[in-house]
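[1] okay, predicted coordinates and the sequence, questions at the end:
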Amino acid sequence: AIIDHHEVPLGMHSMARLSLARLYVDHHHPHKALILLTKVSKAFAAITDEIQGDAYTALDQPEKAEQAYKSAITALPVTSPYRRYLQLKEANIGVVP
């Protein structure tokens, strides 16, 4: 597996962890996703925070989900259209803009 292989290009481990973490959330294993996300490079902060928000939402922890989504939004450039998508995720857990 890429996650365990030592001779892969920089960033591939993190990208593989992010993909697997998203699968864990989608398949009702948010705790596993949160553990896996602790090993992702800071270069992927916005995506990591978004998936953490999704995991906390799945765990019915809206305060932690809100913090994670806000952190993801902050990590993105102000002009990024992805910020709006994250704001919609916030709205889905009851955060008022």
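    That came through fine. Because the structure is a prediction, the values reported are computed rather than measured.
[2] drop to CA atoms for contacts and neighbour counts, all remaining ones
    Will do.
[3] so which residues of the chain form helices?
    All helices of the chain, identified by DSSP state H, fall at 12-26, 30-37, 45-58, 62-75, 82-92.
[4] as CSV, the ones you listed with mean neighbour count would be great.
    Supplementary listing: the helices of the chain in CSV, determined by neighbours: other C-alpha atoms under 10 Å:
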stretch, mean neighbour count
helix 12-26, 19
helix 30-37, 19
helix 45-58, 24
helix 62-75, 20
helix 82-92, 16
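[5] contacts only, for residue 33.
    The contact partners of residue 33, by C-alpha atoms under 8 Å, 6 or more residues apart in numbering, come to 20, 21, 22, 24, 25, 51, 52, 55.
[6] and here is the other one:
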Amino acid sequence: MDTILYPLEWFVAFVMVGFHKIFSTIGLNAESGWTWALSIVGLVVVLRILLIPLFVKQIKSSRRLQLIQPEMQKIQAKYKGKKILSPARSRPRK
């Protein structure tokens, strides 16, 4: 499992140390907990920005499902109460 997650661990460490160096350079105490706390906030912001394309895709997919919802309800109403057999069950046994 360590080998699979190594790139993610490397990325998180790289971003955290990068933000820590930036905050230390602008005058925050390097040993302070505030510097690391702000580094965590920076990491969260970076991850949120990287996940924006996935959020957009999810929203578009949800909207498409809402558009076909009336058609799905018609199909559900048409087959309500009917027992549907799978192809494997509809064949007679030998």
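    Here it is on my side, so go on. Nothing here was measured: the structure is a model prediction, and the numbers come from that model.
[7] what's the TM-score once they're superposed?
    Once the chains are laid over each other, their TM-score by TM-score structural alignment, normalised by the length of the second structure reads 0.26; 37 aligned residues with a C-alpha RMSD of 3.6 Å.
[8] output the contacting helices and strands for the helix ranked longest in the second structure.
    Criterion DSSP H: the longest helix present in the second structure is helix 33-78. Applying 3 or more C-alpha pairs under 8 Å, 6 or more residues apart in numbering; DSSP states H and E, we find helix 33-78 of the second structure packed against helix 2-25.
[9] now the angle between helix 33-78 and the helix it packs on, please.
    For helix 2-25 of the second structure against helix 33-78, the angle by axes from the mean of the first three to the mean of the last three C-alpha atoms, to 10 degrees is 130 degrees.
[10] tell me the first helix or strand C-terminal of the longest helix of the second structure.
    helix 87-90 (DSSP states H and E).
[11] which residues does that following helix contact?
    Counting by C-alpha under 8 Å, 6+ apart, no residue sits against helix 87-90 of the second structure.
[12] next one: stretch 18-27 of the first structure
    Contacts of stretch 18-27 of the first structure (C-alpha under 8 Å, 6+ apart): 30, 32-34, 36-37, 40, 47-48, 51, 54-55, 58.
[13] now the longest helix of the second structure, how far from the centre of its chain.
    In terms of C-alpha atoms, centre = their mean, to the nearest Å, the centre of helix 33-78 of the second structure is set 7 Å apart from its chain centre.
[14] in this structure residue 49 of the first structure contacts residue 71, no?
    Yes - with contacts defined as C-alpha atoms under 8 Å, residue 49 of the first structure counts as touching residue 71 at a distance of 6.4 Å.
[15] returning to what we had before: ok, of the contacts of residue 33 of the first structure, which one's closest to residue 86 of the first structure?
    Closest approach between those and residue 86 of the first structure, by C-alpha to C-alpha: residue 51, at 10.6 Å.
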